[in-house]
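Enquirer: Let me see the structure of the following:
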Amino acid sequence: MSTTLTHHDPGTGSGPDTGTGTDDQEAAAPHAHPSGPPGERPSRSSAARRLLGLAGAGLTRTVAVLVLLALWETAPRIGLADRVFLPPFSEVAVAWWELLADGQLWDDARASLVRSLSGFGLAVALAVPLGLLIGWYKRVADLLGPLLEVFRNTAALALLPVFVLLLGIGETSKVSIVLYACTWPVLLNTISAVRTVDPTLLKLAQSMDLPPWRLFQKVILPASVPAVFTGIRLAGGTAILVLVAAEMVGAKAGLGFLINNSQFNFAIPQMYAGILTVSALGVAFNQFLVALERRFTSWRTAA
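Expert: As a prediction, the model looks like this:
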């Protein structure tokens, strides 16, 4: 025969006859959420607020564009603009779709993108290291400074006939003119970024006896990235604009050729369709560079 011993602690009131377990359950019962888990309603409300915020931000960013398109559609129809030279936006959209459907728009856009991205990539690969050297080493700046001053004040389109004469009307001249035009925003912003690094950071790094290459890696490069990307974004817009102008001079394909050829043939809706395509590509490329900048400067945005 076994005997079960029940321990009773008078200080806690947890014995079998105290009834405090039932009281504790009744006291805790009102705190339970009547309709589900405690965090369900706050999470739903925060998600709804987030969606409303995103919708409001999207509407704010697109309302000006929608108003412009509405004015573009109505102005020619009510006689505020000559419909021959400014057709309604709906006609331009139809012409854009027809160009896309028969493949002409895609071929021209691909030709322009290959040329502009080639020149842009070469400019970034050349200008960023050169800008770091000029900004950091005074002797290099003294050697190349006068030469850079001469060329950076010479407009790229002013040199377009020279590029055509020396390199012909093929792909080389077009990529070269984009390379020339894109080099200066990247180069000048990189030089400025290196020269405006916080002197306190440099003194702290030098007090730690860092070698020059570690100083570049740990201080100069991270501090220069935001300004360098500003130059890269400026060069991205320049690449497409300069290329379109170059394609109007001598080309058999490309968005510049499409715009120029449509003007000569008096195909005005197709001309505006090409212009809109150039604008869309410029906006998309800029957004890509913005996302890339956020990726490389995540430490800065998080702060």
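Enquirer: C-alpha only now, for contacts and for neighbours.
Expert: Will do.
Enquirer: Which helix runs longest in the protein?
Expert: helix 40-77 (DSSP state H).
Enquirer: So which bits of that helix are buried?
Expert: Under the neighbour-count criterion of 16 or more other Cα atoms under 10 Å, helix 40-77 has 72-73, 75-76 buried.
Enquirer: just checking, next helix/strand downstream of that helix?
Expert: helix 89-101 (DSSP states H and E).
Enquirer: so how far is Glu293 from the residue nearest to Arg294 when sequence neighbours are not counted?
Expert: Leaving out its chain neighbours, the residue that sits closest to Arg294 by Cα to Cα, 6 or more residues apart in numbering is Thr301, at 7.3 Å. As judged by Cα to Cα, to the nearest Å, Thr301 and Glu293 stand 10 Å apart.
Enquirer: neighbour-wise, which of those two wins?
Expert: Shown here are Thr301 and Glu293; by other Cα atoms under 10 Å, Glu293 has more neighbours (18 against 9).
Enquirer: Let's see this one next, to set against the first:
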Amino acid sequence: MSSSTLEQVTPADGGAAPAGRRPLTGPPRKGGGTGRRIFRSSIALILLATVWELAPRLGLVDRTFLPEFSVVIGALVDLAVNGQLWQHVSASVGRALQGFAIAVIVAIPLGVLIGWYRPVAQYLNPVLELFRNTAALALLPVFVLILGIGETSKVALVVYACTFPILLNTISGVRTVDPLLIKSARSLGLSPFRLFQKVVLPASLPTIFTGLRLSAAASILVLIAAEMVGAQSGLGYLIMASQLNFQIPNMYAGIVSIALVGLVFNAVLVLLERRFSSWRPAGDS
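Expert: I've put the predicted structure just below:
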């Protein structure tokens, strides 16, 4: 083969690319795709902040009751600098995490039992349906009367609000495992424990994590309402005290803080889901 023929061979033909030349195609750059995704997901937030900033300035709303977004961010920074924000955030997050952790410890094993063993479901379903349709905030006076106005009643209310989303999604996840997977595992001679460990639990994880994310949001919302009723610290207390003292920027700063805490909770759960579901294809996570 002559040298002129060798120069015409390309990587697609199985040969190496000639020296000094770049291949016509290459792997897509991940950085650009990630940047575009972040930009697209931020457009709605940027528009919301812009509308919030312009509406009071243009006189569309009274800035006394809805100050500019920049003013709210300034109040948020001031609360962070003087330490009040961290005091209230740590109080709320501590209560929410305690209640959420107890709900996870109780609801996931109970959901597995109900989903895997039909007799257990027949006994417990009537009670679960009764309490599932009772709003957590409707029971707030009951928790206060029985457990007092201190920390115990607030944590117990969070446990109640978080339990049912986790429980119901765990039951659904266990019951909707592909029967073909279970039959295949049994045909390989797996014991019931190994069957549950290797097949049922991994297949149920996406649905269980959906319940965890719903419960994380519920824990914050219910706790804020409880702190508004009776508390001396927490974001709910901050919002209510700021409204009563007509410190409107501080009130909105507390509301923004709740949204940020919720985003952090959700992001942590998404990372955990990806960690425990690493066996799944990237497009399914």
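Enquirer: Map the residue nearest to Arg294 of structure 1 onto structure 2.
Expert: Counting by TM-score structural alignment, Thr301 of structure 1 corresponds to Pro281 in structure 2.
Enquirer: all helices for structure 2, in order.
Expert: 3-7, 30-57, 69-81, 84-116, 118-132, 140-147, 151-175, 179-187, 192-195, 201-229, 235-244, 248-276.
Enquirer: What residues in structure 1 pair up with the shortest one?
Expert: Yep, that's helix 192-195 of structure 2 we're talking about. Helix 192-195 of structure 2 covers residues 212-215 of structure 1 once aligned (TM-score structural alignment).
Enquirer: May I see the buried residues of the matching stretch?
Expert: Buried, per 16+ other Cα under 10 Å, within stretch 212-215 of structure 1: Leu215.
Enquirer: Check the mean deviation of it from structure 2.
Expert: On superposition with structure 2, the mean distance recorded for stretch 212-215 of structure 1 (mean Cα distance after the TM-score superposition for structure 1) is 1.5 Å.
Enquirer: Can you give the contact residues for that stretch?
Expert: 205-206 (Cα atoms under 8 Å, 6 or more residues apart in numbering).
Enquirer: Just the buried residues of stretch 273-285 of structure 2, please?
Expert: In stretch 273-285 of structure 2, the ones that count as buried by 16+ other Cα under 10 Å are 273, 277.
Enquirer: Check stretch 181-201 of structure 1 too.
Expert: By neighbour count with 16+ other Cα under 10 Å, stretch 181-201 of structure 1 contains the buried residues 181-195, 197.
Enquirer: so which of those would you say is closest to Phe216 of structure 1?
Expert: Val194 (9.8 Å; Cα to Cα).
Enquirer: any idea what the closest one aligns with in structure 2?
Expert: By TM-score structural alignment, Val194 of structure 1 lines up with Val174.
Enquirer: Provide the aligned range in structure 2 for stretch 132-150 of structure 1.
Expert: The aligned range for stretch 132-150 of structure 1 is 112-130, by TM-score structural alignment.
Enquirer: Same question for stretch 242-257 of structure 1.
Expert: Matched against structure 2 by TM-score structural alignment, stretch 242-257 of structure 1 falls on residues 222-237.
Enquirer: Show residues contacting the matching stretch.
Expert: Residues contacting stretch 222-237 of structure 2 (Cα under 8 Å, 6+ apart): 87-92, 95-96, 136-137, 140, 149-150, 154-155, 157-158, 161, 239-240, 254-255, 257-258.
Enquirer: Show me just the buried residues among these.
Expert: Taking 16+ other Cα under 10 Å as the criterion, what is buried in those is 88-89, 92, 95-96, 136-137, 140, 149, 154-155, 157-158, 161, 239-240, 254-255, 257-258.
Enquirer: Next, the contact list for Leu6 of structure 2, please.
Expert: With contact set as Cα under 8 Å, 6+ apart, Leu6 of structure 2 has no partners.
Enquirer: what does Ser45 of structure 1 give?
Expert: No contacts exist for Ser45 of structure 1 under Cα under 8 Å, 6+ apart.
Enquirer: State the distance from it to Ala95 of structure 1.
Expert: 45 Å.
Enquirer: any idea how far the residue lying closest to Leu214 of structure 2 once chain neighbours are set aside lies from Gly211 of structure 2?
Expert: Computed as Cα to Cα, 6+ apart, the closest residue to Leu214 of structure 2 that is not its neighbour in sequence is Pro165, at 6.4 Å. As defined by Cα to Cα, Pro165 of structure 2 lies at a distance of 5 Å from Gly211 of structure 2.
Enquirer: next one: the match of stretch 242-257 of structure 1 to chain centre, how far?
Expert: A distance of 21 Å separates the centroid of the chain from that of stretch 222-237 of structure 2, by Cα atoms, centre = their mean, to the nearest Å.
Enquirer: Span of that stretch from start to end?
Expert: 13 Å.
Enquirer: Which residue in structure 2 aligns with Gly58 of structure 1?
Expert: By TM-score structural alignment, Gly58 of structure 1 lines up with Ile38.
Enquirer: so what's the residue nearest the centre of structure 2 up against?
Expert: The centroid of structure 2 falls nearest to Asn266 when counting by Cα atoms, centre = their mean (2.3 Å). Contacts for Asn266 of structure 2 (Cα under 8 Å, 6+ apart) come out as 213, 216-217.
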